[in-house]
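K.L.:
Fold the following and give me the result.
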Amino acid sequence: MAMNKINGGMEVIGADGVHVGTVDQVEGDRIRLRKSDSFGHHKGHQHYIELGFVAGVEGNKVRLSANADIAVTLEEEPSGRPVDLG
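P.N.:
Next up, the predicted model:
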């Protein structure tokens, strides 16, 4: 997988094609999502997705290996801990 093809502004979608977020930038082995894509009581917080969940890059979209409803549970806070959706 050519991770160097992932750039800021690209849409991140689940395997089902549903919007998960927008790339802010790649940091190490994680994609940092834009704060504007955060949800619920996590609104305004930075979230990350491990590059290992990327299935491919298709044009201006980063497709994950999990459906969107699962992918949001895989998001991490800056500390590397999973997002608490509760």
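
K.L.:
Only C-alpha atoms from now on, for both contacts and neighbour counts.
P.N.:
Noted.

K.L.:
Go through this protein and flag its longest strand.
P.N.:
Looking across the chain with DSSP state E, the single longest strand is strand 19-27.

K.L.:
Also this sequence, please, to line up against the first:
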Amino acid sequence: MVNTSQIREHMEVIGADGVHVGTVDRVDGDRIKLTKKDSGQGAHQGHHHFIPVGLVAEVEADAVRLSANADVAVTLEEEENHKGTAG
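P.N.:
Predicted structure coming up:
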């Protein structure tokens, strides 16, 4: 398990494929809260999304690298008041 105390505000969140997923706003329990600017488009735009800490493979100097590719990680994002956005 990754030490979440190493995850800091403004770190880039990167999928296992090297693709940008978001930017850390803060760690909120067992989830990483992403900044609103990385909230996506349409109905997903303008509010925070969360990535489960369980997807974190490692924390590098300035980035959080996930164990899933970016396209998969995005489907596992959770919205502020909901669990999971997939489906």
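
K.L.:
The longest strand of structure 1: how far from the chain's middle?
P.N.:
On the basis of C-alpha atoms, centre = their mean, to the nearest Å, strand 19-27 of structure 1 sits 5 Å off its chain's mean C-alpha point.

K.L.:
just stretch 14-31 of structure 1 next, same as before
P.N.:
3 Å.

K.L.:
And the contacts of that stretch?
P.N.:
Identification of contacts with stretch 14-31 of structure 1 by C-alpha atoms under 8 Å, 6 or more residues apart in numbering yields 6-13, 32-34, 37-38, 48-52, 63-69, 71-72.

K.L.:
Next: stretch 41-48 of structure 1.
P.N.:
Applying C-alpha under 8 Å, 6+ apart, the contact partners of stretch 41-48 of structure 1 are 30-38, 75-78, 80.

K.L.:
So which bits of it are buried?
P.N.:
Neighbour counts over stretch 41-48 of structure 1 (16 or more other C-alpha atoms under 10 Å) mark Gln46, His47, Tyr48 as buried.
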